[in-house]
Every structure is written in structure tokens, then in C-alpha cells.
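Asks: Dropping a prediction and its sequence here:
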Amino acid sequence: MRQERQPCVYILASGHYGTLYIGVTSNLIGRLWQHRNDVLPGFTSRYEVHRLVHFEMFGDMLRAIAREKQLKRWHRQWKINLVNAANPEWRDLAVGLGLPSLAQGKPTNGP
């Protein structure tokens, strides 16, 4: 079965009020799996930024990319306010999407 693509902007955090990362993808579950397993070297693997604290779905990739660019220009406090508005406990929203809790360790198989 082929997974349908859904443009999405997401914010990852290293912890409550921790280091933030903003990204865009058309496959949120697959991209989260890559981040959580440090598949690609870079910022999120270096600073252990794996907790999904905010995401927004879009109808097309152009709008998602525009929103990603907008959020990346925002001051840190504005980003924190955005997360706090919908997720004040900074829960890992990936668990609600079917991924295991980060406390369970890193999975070894793909999404």
C-alpha cells in the first residue's frame, strides 16, 4: 500500500523549552522516524532534537514551505508561544501518531 503524501510543517524540541528545530515534509511519520533514529547527520542528531511538539498540515507543499520559512524567521519566544498555545506540556505528539515513546529507546526498523 502506498502512503499518501501530506505536506506538513513541524517543530521538534530536545525537551521542555529546549532546542527547537523547524522542518517541512510530505511524509511526517517517515521524517520523524529519520530524526528519531539519527539517520541523517545534522542538527537534530547533534543536539538530540527528537520530540514532536507542534505540527501543521497543508493542502499543498508551496503553502507548507512558505509557513516553514515564516516560522524560521520568528523570534524564539514566538515559537515557544506557538507550542504553548496547543501543547503547554510539550508532550511528544508523535506518540499520538503511532510512534513509540522516546523513553522506550530508539526503534531499529523503519516506519
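Replies: Noted; the coordinates are in hand.
Asks: rest of the way, CA atoms for contacts and neighbours
Replies: Will do.
Asks: Name the single longest helix found in this protein.
Replies: Counting residues, the longest helix in the chain under DSSP state H turns out to be helix 61-73.
Asks: tell me how far that helix is from the chain's mean position?
Replies: 14 Å (Cα atoms, centre = their mean, to the nearest Å).
Asks: Second structure follows, compare the two:
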Amino acid sequence: MKRFIYIITDRNRNNLHVGLSSDLLKTLEFYKQMPTLFFDSAQQLTRLVYFEEINSEEMAMERFKFVSTFTRMQKERMIRAVNKEWVDLTIGLSQEGNTRVRPQLRPSISPRRAVTF
């Protein structure tokens, strides 16, 4: 099962929160629904600035523990390595989640109408 390590921040980049999730879109939706759960309303965690997808639960937990021990400067370097402008990655992630692979289409078979004179 896939796991995600993510870093989410507020609009002013004051807080960097590291998290672990199995469903990143659902977790981000939770942050939007409960904006003042961790901080006051001025520091709402709304911007996903970094995430990693890991296939193993054990490896994800180890990586989460490791990243959680980082200093702020180390987290900022990690974010800037992949997201220099600190763009909110939620938009692209939700668009990717909404796309579906279209099944192979077959031509439609419509009954022919009989022409009578």
C-alpha cells in the first residue's frame, strides 16, 4: 500500500508540518475542513509544498521519523530542491486524481431504422 510523506505550511511559511498519510487527497481535505485544529486561524496549514510517495509502510514510517527530526533549514532545503517557488502542489495533485484512464472504446452499434415507402 502506498504511503505519502508530506510537508504542509501556511501562507506565510511560518510553520512547516511533516505528516504521513495513506490517502494524501483525503488528508489535505481534512486540513481544509479543520483549519484551526493545530494552529489559530492566522496560521492555517493550507499549502502542500512537498511530498514523497513510498510503496512500503515500514520504509514510509522510517522516512517519516527521519524527516521529522530535521531542522527548519534542512526542511527548507528539501522543499527548495523540488519546489523552488513554494507553489501549492494541491492543485496539480487533485487534477491528477480526477483523471481516469479511459476504457477502450468500441464503436457503438445502433439499430438501423427500416425505411418504408
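Replies: Yes, it's here. Computed from a predicted model, the values in this text were never measured in an experiment.
Asks: right, and the helix or strand after the longest helix of structure 1?
Replies: Downstream of helix 61-73 of structure 1, the next assigned helix or strand under DSSP states H and E is helix 76-86.
Asks: which of the residues in that next one are buried?
Replies: For helix 76-86 of structure 1, the neighbour count (16 or more other Cα atoms under 10 Å) marks 79-80, 82-83 as buried.
Asks: what span of structure 2 lines up against the longest helix of structure 1?
Replies: Residues 57-69 of structure 2 are matched to helix 61-73 of structure 1 when aligned by TM-score structural alignment.
Asks: And the contacts of the matching stretch?
Replies: 1-5, 18-20, 54, 75 (Cα atoms under 8 Å, 6 or more residues apart in numbering).
Asks: swap in stretch 41-48 of structure 2?
Replies: 6-12, 14-15, 28, 31-32, 35-36, 39, 87-90.
Asks: mind listing which of those residues are in helices?
Replies: 28, 31-32, 90.
Asks: Show me which of the residues you listed are buried.
Replies: 28, 31, 90.
Asks: list the contacts for the last one?
Replies: When you say that, I think you mean Thr90 of structure 2. By Cα under 8 Å, 6+ apart, the neighbours of Thr90 of structure 2 are 28, 47-48.
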